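A.B. asks: Quick one, fold the following:
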Amino acid sequence: MKPRIWLKPTAHVILLIGSIIMLFPFIWSVCTSLKNVNEVFTYPPRFFGEELKFTNYTNMTDRFPIIRFFFNTLKITVIVVVFQLITSSMAGYVFARLRFRFREGLFGLYLATLMVPAQVTMIPTFLLMKYYGLLDSHWSLILPSLVSAFGTFLLRQFFSTIPEALEEAAKIDGCTPFGIYWRIFVPLSKPALATLGIFIMLGTWNDFVNPLVFINSMSKMTLTLGLANMQGLYSTDWPALMAATVITVLPILIVFLSAQDIFVRGVTLSGLKEG
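C.D. replies: Below you'll find the model as predicted:
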């Protein structure tokens, strides 16, 4: 029994070390954003310079429209999150509760799309956006992301855990299938919806490849693409770049910390039962 006494403290120490390693790049970014340019690459390395340069956060807008990048990313992310939650929850409800012919086969084909690498579909998507004249517009980033096979699978698994007695009671009261979905399944699936929403937000907010392929105009760039353009060919204002990086990371960090409990509960509950 004695060796087990050390298991919990040892696990805590390992987790603490892992947390420090994971947080170190973000901490270094914050510290670098408060330095002078000539204090970034010093030996030995220092966390802080001689004075804290908070002006880096205001000066970074002199060369690049970082505020425009922020609102472009926010607009795209909000639209994608809202529509993916709607489409994924409706499709998940259909595959979890409604009985129709070839349901399992269609669901299997739907899941098979998860095995197709994004690089394979990028060229056909680009050609479609070019055909419809949507290149260099935010619609080229929004339209291909309005549905998600992963989101459908996640919510379908969660909907399968809801007792059928609730659905039967609603049917007896004369509730339509859509009414059952909207009045019973959606309110009960808030943890799963919050979890999926965080996943979608992370993927959309941090997306770099799609904006790089579809967006050319500076005024329509997202934060990730804007950060890449802030790195110069011959010189880079690293404090300003790190300040922009901190601003890019903060919204995601705030959302995750605010919904951490719901996120953990949603991940746990979504895999309780296989449909």
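
A.B. asks: CA only for contacts and neighbour counts going forward, please
C.D. replies: Fine.

A.B. asks: how about the helix or strand hosting residue 95: buried residues?
C.D. replies: Here residue 95, judged by DSSP states H and E, is contained in helix 66-97. Within helix 66-97, the residues scored as buried using 16 or more other CA atoms under 10 Å are 66, 68-70, 72-74, 76-78, 80-81, 83-97.

A.B. asks: could you say what helices and strands it packs with?
C.D. replies: Contacting helix 66-97 under the criterion 3 or more CA pairs under 8 Å, 6 or more residues apart in numbering; DSSP states H and E are the following elements: helix 103-112, helix 139-142, helix 149-159, helix 190-205, helix 223-230.

A.B. asks: Just checking the distance from the fourth one to the centre of its chain.
C.D. replies: Centroid displacement of helix 190-205 relative to its chain, using CA atoms, centre = their mean, to the nearest Å, is 6 Å.

A.B. asks: To compare against the first, here's the next sequence to fold:
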Amino acid sequence: MKTTIEREKILVGLSWTLLLLGAGIVLLPLLVVLLTSFSTPNAVGGTQFTVANYQEAWHRGGFLLAFANSTLVALGVTAFQVITSALAGYALARLQFPGRQTLLLIVIATLVIPFQLLVIPIFLVLKWGHLLNTYWALILPTAVNGFGIFLLRQ
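C.D. replies: Got it, this is the predicted structure:
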């Protein structure tokens, strides 16, 4: 009769085996994609490795411009989020004014509104403000966030 420790070792070994098998099944298609990305189009079995595909994608895709755009928008959103959340959070936490609790409940209530529901109204406001196709159209809709205000109020 096996002891409890031996049973636990068997279960742990079986668990690890199943987890590694599952990870292998999940990661195998990613490995195939990675190996294919390094092969030439005419290579049989993907035996010729080259970085030419990545060089061509870099030049044709305009990754440097995309990276610069993403960085600019991310820094802008972060700066606005920190400023607006800190100011509003401080006001709701430290200042005493009528309607403070009601305002806090309104801020918390905005957390349950999905962003997809706001897409058309945001588009209309951006169109009205002549902000379409600008960086501001990406930065301003996310400049204030109820979660940030609630987090910094705490």
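
A.B. asks: TM-score of the superposition?
C.D. replies: Comparing the two superposed chains by TM-score structural alignment, normalised by the length of structure 2, the resulting TM-score equals 0.74, with 150 aligned residues with a CA RMSD of 3.4 Å.

A.B. asks: returning to that earlier point: looking at the helices and strands packed on helix 66-97 of structure 1, which one is packed in the most?
C.D. replies: When the helices and strands packed on helix 66-97 of structure 1 are scored by mean count of other CA atoms under 10 Å, the highest mean neighbour count falls to helix 149-159 (a mean of 24).

A.B. asks: Counterpart of residue 96 of structure 1 over in structure 2?
C.D. replies: Residue 96 of structure 1 is assigned residue 93 in structure 2 as its aligned equivalent, the criterion being TM-score structural alignment.

A.B. asks: Also residue 133 of structure 1?
C.D. replies: For residue 133 of structure 1, the aligned residue in structure 2 is residue 130 (criterion: TM-score structural alignment).

A.B. asks: Apart from its neighbours in sequence, what residue is nearest the residue most central in space within structure 1?
C.D. replies: Taking CA atoms, centre = their mean as the criterion, residue 202 is the residue nearest the geometric centre of structure 1, at 1.5 Å. Distances taken as CA to CA, 6 or more residues apart in numbering put residue 252 closest to residue 202 of structure 1, at 7.0 Å, once the chain neighbours are dropped.

A.B. asks: quick one: the one you found from residue 258 of structure 1, how far?
C.D. replies: Distance of residue 252 of structure 1 to residue 258 of structure 1, computed by CA to CA, to the nearest Å: 10 Å.

A.B. asks: the more surrounded of those two?
C.D. replies: With neighbours defined as other CA atoms under 10 Å, residue 252 of structure 1 and residue 258 compare such that residue 252 has more, 16 against 11.

A.B. asks: So what's the gap between the helix or strand harbouring that one and the chain middle?
C.D. replies: In this structure, residue 252 of structure 1 is located in helix 238-258 according to DSSP H and E. If you compare the mean C-alpha spot of helix 238-258 of structure 1 with that of the full chain, they lie 14 Å apart, counting by CA atoms, centre = their mean.

A.B. asks: what does that helix correspond to over in structure 2?
C.D. replies: Here helix 238-258 of structure 1 fails to align to any part of structure 2, judged by TM-score structural alignment.

A.B. asks: ok, the alignment partner in structure 1 of residue 77 of structure 2 - contacts?
C.D. replies: Residue 77 of structure 2 maps onto residue 80 of structure 1 when the alignment is built from TM-score structural alignment. When contacts are counted by CA atoms under 8 Å, 6 or more residues apart in numbering, residue 80 of structure 1 is found next to 142, 145, 146, 200, 204.

A.B. asks: Understood, closing this out.
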